[in-house]
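>>> Sequence first, then the predicted structure:
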Amino acid sequence: MVGMRGHERGESMFKRVFFRGWVLGLVVLAGCGGSSSGTDPRDGNGDGVIDDRGTDTRGDAGSSEGAAVEVSDASGFNYGSTLIGTTAEHRFFLHNRGTGTAKPLEVTLTGASFSFVGGTFPGVGGTCGSELAAGASCQVAVAFTPSERASVSGTLKVQAGNGLVDGDIVRTLAGKGIAPALVVVEPASVDFGVVSRASSAWRTVTLTNTGDVDALQLSARTPPAPFSFKGGYQPGTGGTCWITLAAGESCTLVLGFSPGEEGLAKTTLSLSYEDGVSFRSMPLVLSGSGRPPAKLSISGPEPFDFGAVAIGTVAEHTFTVTNTGGEDAININGRSGLDEPYAFKGGSFPGTGGTCATRLGVGASCTMVVTFAPARADSFGAYITLLYMDAAGGMVSAYRELTGTGVSPLELR
């Protein structure tokens, strides 16, 4: 019995040892596929914290492992409408919410119209550097400078060393280049032509804003005489241009020319406005000519000599009157200036057979018939005097000196 119990005790001990060895073997075998240390290979520093990609979220100082950078403007940033030639700025905020340093931190831009303010990273006013410590924040200043009239896009991309917990971060950039105000004048110059000194000519000038923004502080300097705004002030009576000209809209100026003298007159009207970026000025050339006044000339030599005429007889001569001026001669009056023995044939201007009337157009001619009837032997002198007015209202005169000699009929034989 005693031996039996000893045998049983030995068998029982064997079973316990064998069982324990089998269990231990299972434990050892279970560890054969991993680290001999018994820790999870994804746990980089053995602290048991594993990130979403199987790397230690805490990481080591000086690496990007565990860095988790957040960037503002999750939906991207639209600079909106920006004038060509100007710059709009925006600051993106970066924050490292992770446990590791983002190193090296790289921020890049795409899109020709986008750049770091001032030209280099992180942009003027930006604070980001080559790394971003855990828990730290910084800024990147990005500029939008459109060079064309179009909608454009680009990206801002943030990277750090071996990568970020959440991967590279991209923000979309957008903006639209718009044109400054541009006022076009039609016609580009104004020629009033030849205008009578007694009248005024008026012209309407159209201004159109072909830009994308309003033209502000639109003004036109009052031109010097003989040019003017109709009524004396901008925009001229009937004109519609005021201080602002909206994008795509048109307005008018009414300008006049009232020559006070003959000949060419010319000046430059200065138009100016603010285009959204700077002040612009544009010249508008005004020109016109004052028409020369009426000018009557009487044919024949000076003086006209009837020669020797027998006493008691009548000599006559037909004179041609021509208007060589630029205005019609009006209110022509030839009744004065003829002294005996000279007279208009038949007793009144223009003389029987003459064609002159009270008005003579530019370049036109007419005739008048003058007689010489000496009553005694003598030499006689006189003047034909034609009084007339030009279209400017001035009284003008034309002269022709007359001479003749009365002689005895016997002297002519």
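Happy to help now that I have it. Numbering: from 1, shown residues only.
>>> CA atoms for contacts and neighbours, from now on please.
Fine.
>>> now the strands for the stretch 51-200 of the chain?
With strands called from DSSP state E, counting those that start in this stretch, the stretch 51-200 of the chain shows them at 69-71, 77-83, 88-96, 105-110, 114-116, 137-144, 151-160, 169-178, 183-186, 189-195.
>>> One more to weigh against that first structure:
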Amino acid sequence: MERPAARFLAFALLPAISALCGCYQNQPASGLLDLSNVPDLVAILIPDAFEGDFGVQAKNSSTSLNVLVTNTGPYAASEIRVADGKDLQAPFAFKGGSFPGTGSDCTSDLAPEAACTLVLTYAPVTEGPHAAVLELSYIDGVIVAPMLFPLHGTTAGLLLPWTPGPVDFGNPLAGATVSREVLVSNNGGSALLLKSANFEVPLTDPASPASPYTFVGGAFPGTDGSCTLVTPLAVGQTCRLNLLYSPLAALDYSDYKLNLIYDDGVAEDSSLTITLNGTAQ
């Protein structure tokens, strides 16, 4: 049925009137609203197959994500912007720091059946996972409509010793043995997989061509150790290495290294180096 040339609605300072905009926004705060220009159908903005997943990224990196937004309605969207008080918080941001992001072709308006691309970034400086919601608003022809974008990303696995600093094996007699338990944990945002381990002799110690340090029993991870080269170490999980110190002479065996190589989900050859100190008498 054809719409009448003019229709009016009487109102007086209704609380909900602040949400009305578009064809209403220039109407008085009370009296009569002219409904003759209210569209039968409104603008509808939707992200195209948007998942908001930045994946697993290295700490202190920056990753961009393009978000295609389409107006599927028959009415133009206007005043597209970040909703009031809903600015994105780190580690998420618009590329370049402001809406719609450097390289974006979006503006404050979007015609019917048109599309534009927002550009977002994820730049984690702390261990993940991280999550946020980007909230935009736009005038759909009648009211201010929201558009929500859930965002999530996580940092790579990060292997750290349970106790910071060198492992001290003391000052035993030459020919004696001392064992130490070393705990390492995944403090990152995704699972990691240990790949190998090796003991490193200081270049400044030519008198000791072989390391006096090894694993208890002679093989990784040491007798009764729980670390594995097969099963990934989950986020927050800790495993145990059992190390053995066997000094053959009365020397200073400080500043030796245990290198643990692991796949952090981004780089296949990340590493953790643990310093081993000991002397002998």
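Noted; the coordinates are in hand. Small disclaimer: the values here were computed from a predicted structure and weren't measured.
>>> Quantify their similarity with the TM-score.
Overlay of the two chains. TM-score (TM-score structural alignment, normalised by the length of the second structure): 0.63; 234 aligned residues with a Cα RMSD of 4.1 Å.
>>> Looking at the strands of the stretch 51-200 of the first structure, spot the one closest to Gly126 of the first structure.
strand 137-144 (4.6 Å; Cα to Cα).
>>> quick one: the closest one to the second structure mean distance?
Strand 137-144 of the first structure, aligned to the second structure and superposed, deviates on average by 3.4 Å (mean Cα distance after the TM-score superposition for the first structure).
>>> quick revisit: which stretch among the strands of the stretch 51-200 of the first structure approaches Glu131 of the first structure most closely?
Per Cα to Cα, nearest to Glu131 of the first structure of those: strand 105-110, 4.7 Å.
>>> So which residues make contact with that closest one?
With contacts defined as Cα atoms under 8 Å, 6 or more residues apart in numbering, strand 105-110 of the first structure is touched by 115, 121, 129-132, 154-161.
>>> next one: stretch 262-273 of the first structure
The contact list for stretch 262-273 of the first structure (Cα under 8 Å, 6+ apart) reads 197, 215-224, 226, 259, 279-293.
>>> again with stretch 5-14 of the second structure
Ala29, Ser30, Gly31, Leu32, Leu33, Asp34, Leu35, Ser36.
>>> what about burial for the residues you listed, which qualify?
Leu33 (16 or more other Cα atoms under 10 Å).
>>> Tell me who's in contact with the alignment partner in the second structure of Glu249 of the first structure.
Residue pairing (TM-score structural alignment): Glu249 of the first structure is matched to Gln237 of the second structure. Shown in contact with Gln237 of the second structure (Cα under 8 Å, 6+ apart): Ser185, Asn186.
>>> any idea how far Gly153 of the second structure is from Gln237 of the second structure?
From Gln237 of the second structure over to Gly153 of the second structure the distance is 20 Å, taken as Cα to Cα, to the nearest Å.
>>> List the residues that contact the residue nearest to Val321 of the first structure when sequence neighbours are not counted.
Closest residue in space to Val321 of the first structure, ignoring its immediate chain neighbours: Ile298 at 4.7 Å, by Cα to Cα, 6 or more residues apart in numbering. Going by Cα under 8 Å, 6+ apart, Ile298 of the first structure touches Phe319, Thr320, Val321, Thr322, Ala398, Tyr399, Arg400.
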